[in-house]
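# give me the fold of what follows.
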Amino acid sequence: MNVLNISTRSKQYPLFIGKGLRYRVGELLKEMNRSYSKYLIITDETVAPLYLQDVIDSLGEVVTHIVPNGEKAKSFDHYYSCLTTALENGLDRKSCIIALGGGVVGDLAGFAAASYMRGIGFIQVPTTLLAHDSSVGGKVAINHPLGKNMIGSFYQPDAVIYDVETFQSLPDVEWRSGFSEVIKHALIWDSSFYEELKREIPTINELKNIDLTSILEKAIGVKAEVVSQDEKETGIRAYLNFGHTLAHAIEAELGYGKVSHGEAVAIGMIFAMRVSEKHYEIKLPIESIEEWFKQLSLPIRIPSGLSADKLIERMKMDKKAMHGEIYMVLQKKIGEVETTSIDEKVLYLLLEKEIERGL
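Predicted coordinates:
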């Protein structure tokens, strides 16, 4: 087991990463001198039969609440049901909500913890590769039909307990989705990390058959460094949204859950690089990255049936948008990005061209 220290302006907390940690949640919390009056574990219907009992056994008596699998769980109705469970079971200000699952469960449970009695204890126990990103940094939210993650808060957990053994139950789509965000961390921050990933992991099979601890520590290290400098996204934390402006538009336009988040981000990163080439009048290794993404079975084209007009309307609802202007994270070179406004007409033409590539 390794321990990373996550430091933000509002809180410092440990991230434990290793094998078999789901059996040691209670033990690790005792080592941290954390004492809670009651635990509510929020998990989903896929994770519950696999790992819920392991965590319960490590803690003793707990309350549990199971939500559906996927983005549909990040709704007002399921958020309300989480709070109802907390109230019905007498959780107080010394209680703790544990998120056991992927990024969806982490977002939902975290927002419930942030708003219940104006904030109670919160522990992340992620079970997916994608959650290496979402479990760190304190962004918690639910979706609205008009936009992804539009209702939420910044609320740091008390700890992250990351058991990499849980990856073995993931379907290939979740491996691809999670690895897409690992690649994102390399592309925005560390060119040598990008070269390492491209060299060492040409396909998902390689990813599934190596010890991921070192790679995840590097990816989480990027997230931790960014968040330590900018906890509430007033500056460089927006860099973590590289590829997400289009990705969120695609997810919202298709309907949440029709494409995995990481797959949408892969499409968004390719598009952001094309916008970057146009904006900065530079050449980026897009063709090489596209070939790598194909080997990884990551999508590189905008799904059919989506229009430039509709995507732009969605992009205007992005959290980075200001005064009706669309802002995107663009790439100057591998490992260096910035946030800048994009002319809507230029964006429309580039979207049209990218949609044609997919036909």
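
# rest of the way, CA atoms for contacts and neighbours
Fine.

# so which elements touch the helix or strand harbouring residue 197?
Per DSSP states H and E, residue 197 falls inside helix 191-200. On a contact count with 3 or more Cα pairs under 8 Å, 6 or more residues apart in numbering; DSSP states H and E, helix 191-200 meets helix 172-189.

# in the helix it packs on, what counts as buried?
Within helix 172-189, the residues scored as buried using 16 or more other Cα atoms under 10 Å are 173-189.

# hey, what's the angle from it to helix 191-200? Just curious.
Per axes from the mean of the first three to the mean of the last three Cα atoms, to 10 degrees, the angle that helix 172-189 makes with helix 191-200 is 150 degrees.

# which residues are contacting helix 172-189?
128-133, 192-194, 197, 204, 208, 216, 219, 222-223, 239-240, 242, 260-263, 265-266, 269, 296-298, 331, 334-337 (Cα atoms under 8 Å, 6 or more residues apart in numbering).

# among those, name the buried ones.
128-133, 193-194, 197, 204, 216, 219, 222-223, 239-240, 242, 260-263, 265-266, 269, 296, 298, 331, 334-335, 337.

# now, those residues that are in strands?
Filtering the buried ones among the contacts of helix 172-189 for membership in strands, criterion DSSP state E, returns 331, 337.

# tell me how far the residue nearest the centre of the chain lies from residue 99.
The centre of the chain sits closest to residue 134, judged by Cα atoms, centre = their mean, with a distance of 3.5 Å. As judged by Cα to Cα, to the nearest Å, residue 134 and residue 99 stand 12 Å apart.

# what is in contact with these two at once?
By Cα under 8 Å, 6+ apart, residue 134 and residue 99 have these common neighbours: residue 106.

# the residue lying closest to residue 203 once chain neighbours are set aside and residue 4, how far apart?
Using Cα to Cα, 6 or more residues apart in numbering and skipping the chain neighbours, the partner closest in space to residue 203 is residue 296 (4.7 Å). Here the distance between residue 296 and residue 4 works out to 29 Å (Cα to Cα).

# and the lengthiest helix in the chain, what other elements does it pack with?
For the chain, the helix with the greatest residue count under DSSP state H is helix 261-280. When contacts are defined as 3+ Cα pairs under 8 Å, 6+ apart, helix 261-280 sits against helix 172-189, helix 244-254, helix 286-295, strand 326-333, helix 344-357.

# here's the other one to compare against:
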Amino acid sequence: MTAPKTPSFAVQPQIVPIALDEGQRGYDILIGAGLLDEAAAWEGLPKAAAALIVSNETVAPLYLARLQLRLAAQYARVETVLLPDGERYKDWASLNLIFDHLLETASDRKTVLFALGGGVIGDMTGFAASVYMRGVPFVQVPTTLLAQVDSSVGGKTAINHPLGKNMLGAFYQPARVIADLDTLDSLPQRELSAGLAEVIKYGPIADAAFLAWIELNLDALLARDKSALAYAVKRCCEIKAWVVGQDEREQGLRAVLNFGHTFGHAIETGLGYGEWLHGEAVGCGMVMASDLAVRLGLMPGEFLPRMRTLIERAGLPVVGPALGAQRYLELMRVDKKAEGGAIRFVLPEGLGKAGMHAAPDDLVAQVLASHVA
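Here you go, the predicted structure:
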């Protein structure tokens, strides 16, 4: 299958709509360079007297002042909460810092929250918005590749629990997603690679041609070529918008977006949040899931080395930590897709299609033995 060429980078922002409830409810994802400084991107935001920007200590020095300036034209009061940076702070204590500020400033139910940061900030801000006064509007302003292609889109919000990742949360949609590609220029290379894991996952589960395109254009993505990034972010958002539009609350189809995540979440939880980045764990998890798909006869043998090579080229680990097979299995039974203690895996069923599958523990243990240190 011939992969599409990367289109020329468009100066004008690209818009990917998410339609929910047969078009009665939804929002736009804006993708482009320079959006933080583009007034048109911020028109039509929810009206309110106050806005609260939630960011972290790493992102705020880079982009907070520009967002404050943009929002000051629309809101009489623009407040800020800065959280500590890192997956290990995606917890109740950090979440309460948002609630404390909202209550201390007597914020009302029209106050608009803005999530300025990566997936951790987006998840916590969205969760806080879903809970405060039983729901206030919020806007995603993702500044990492992982957040732009995945976590900022679709309304899944959560915090971690010591016993399981993202186990406490809510489905709550943003009013808009504004993905400024220029923010990726400041992203550490490790974080960029982590985001590429979530880009790669869309190919095997939804678009074989996109997988081939990623293989051909991976070097450009790693070099932060704006044309390549623009196409990748847009295509990922299109796929996720299509899936979420059919299954907003993950009752069926949406679960396929978790390819590699069952193994990946076990790695994150088993090591302690933050030891591996989420995308690193997912990348390694996709290698394990690809092996399982081959062993179950769902995919041909050449699929595993193809995925392993691509993930390794992206700068991601392909060998998991030696937690022990029983520990992996124990952690995976706490996964949200598990039912009645039985682990269910998202596995490809031919390129561009995926489904949920169970596997015997001994077969999963064989996979782990082949892919752990």
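
# what's the TM-score here?
The TM-score (TM-score structural alignment, normalised by the length of structure 1) is 0.94; 353 aligned residues with a Cα RMSD of 1.6 Å.

# about what we covered before: and the residue nearest to the centre of structure 1, what's its match in structure 2?
Under the alignment (TM-score structural alignment), residue 134 of structure 1 pairs with residue 151 in structure 2.

# once you drop chain neighbours, what's closest to residue 222 of structure 1?
With Cα to Cα, 6+ apart, the residue lying closest to residue 222 of structure 1 is residue 185, at 6.3 Å.

# likewise residue 142 of structure 1?
Distances taken as Cα to Cα, 6+ apart put residue 74 closest to residue 142 of structure 1, at 4.6 Å, once the chain neighbours are dropped.

# contact partners for that neighbour?
Contacts of residue 74 of structure 1 by Cα under 8 Å, 6+ apart are 104, 105, 107, 108, 141, 142, 143.

# most neighbours among those residues, which one?
Neighbour tally across these (other Cα atoms under 10 Å): the maximum, 33 neighbours, falls on residue 105.

# three-state assignment of that one?
helix (DSSP: H, G, I helix; E, B strand; the rest coil).

# thought residue 43 was touching it, still the case?
Yes - contact criterion Cα atoms under 8 Å: residue 105 of structure 1 and residue 43 qualify, at 6.1 Å.

# neighbours of residue 153 of structure 2, just the number please.
25.

# where does it land in three-state SS?
What three-state DSSP gives for residue 153 of structure 2 is coil.

# surely it touches residue 176?
No - contact criterion Cα under 8 Å: residue 153 of structure 2 and residue 176 do not qualify, at 9.1 Å.

# so what corresponds to residue 190 of structure 1 in structure 2?
Aligning on TM-score structural alignment places residue 190 of structure 1 opposite residue 207 in structure 2.

# state the distance from the aligned residue in structure 2 for residue 17 of structure 1 to residue 15 of structure 2.
Under the alignment (TM-score structural alignment), residue 17 of structure 1 pairs with residue 31 in structure 2. According to Cα to Cα, residue 31 of structure 2 stands 6 Å off from residue 15 of structure 2.

# before we move on, what about residue 234 of structure 2?
Separation of residue 234 of structure 2 from residue 15 of structure 2 (Cα to Cα): 8 Å.

# any common contacting residues for those two?
Counting by Cα under 8 Å, 6+ apart, the residues touching both residue 234 of structure 2 and residue 15 are residue 31.

# the more surrounded of these two?
Counted by other Cα under 10 Å, residue 234 of structure 2 and residue 15 do not tie: residue 234 has more neighbours, with 22 against 17.

# surely that one meets residue 30?
No - with contact defined as Cα under 8 Å, residue 234 of structure 2 does not count as touching residue 30 (9.1 Å).

# tell me, what's touching the two both at once?
Both residue 234 of structure 2 and residue 30 are contacted by 14, 16, under the criterion Cα under 8 Å, 6+ apart.

# so what corresponds to residue 43 of structure 1 in structure 2?
When structure 2 is aligned by TM-score structural alignment, the residue opposite residue 43 of structure 1 is residue 55.

# that's a strand at that match, yeah?
Yes - Residue 55 of structure 2: assigned to a strand according to three-state DSSP.

# how much space is there between it and residue 284 of structure 2?
Distance from residue 55 of structure 2 to residue 284 of structure 2, counting by Cα to Cα: 28 Å.

# one more: residue 196 of structure 2?
The value you get for residue 196 of structure 2 to residue 284 of structure 2, if Cα to Cα is used, is 12 Å.

# and residue 368 of structure 2, by the same measure?
11 Å.

# between those two, point out the one with more neighbours.
More neighbours surround residue 284 than the other of residue 368 of structure 2 and residue 284, with 28 against 25 (other Cα under 10 Å).
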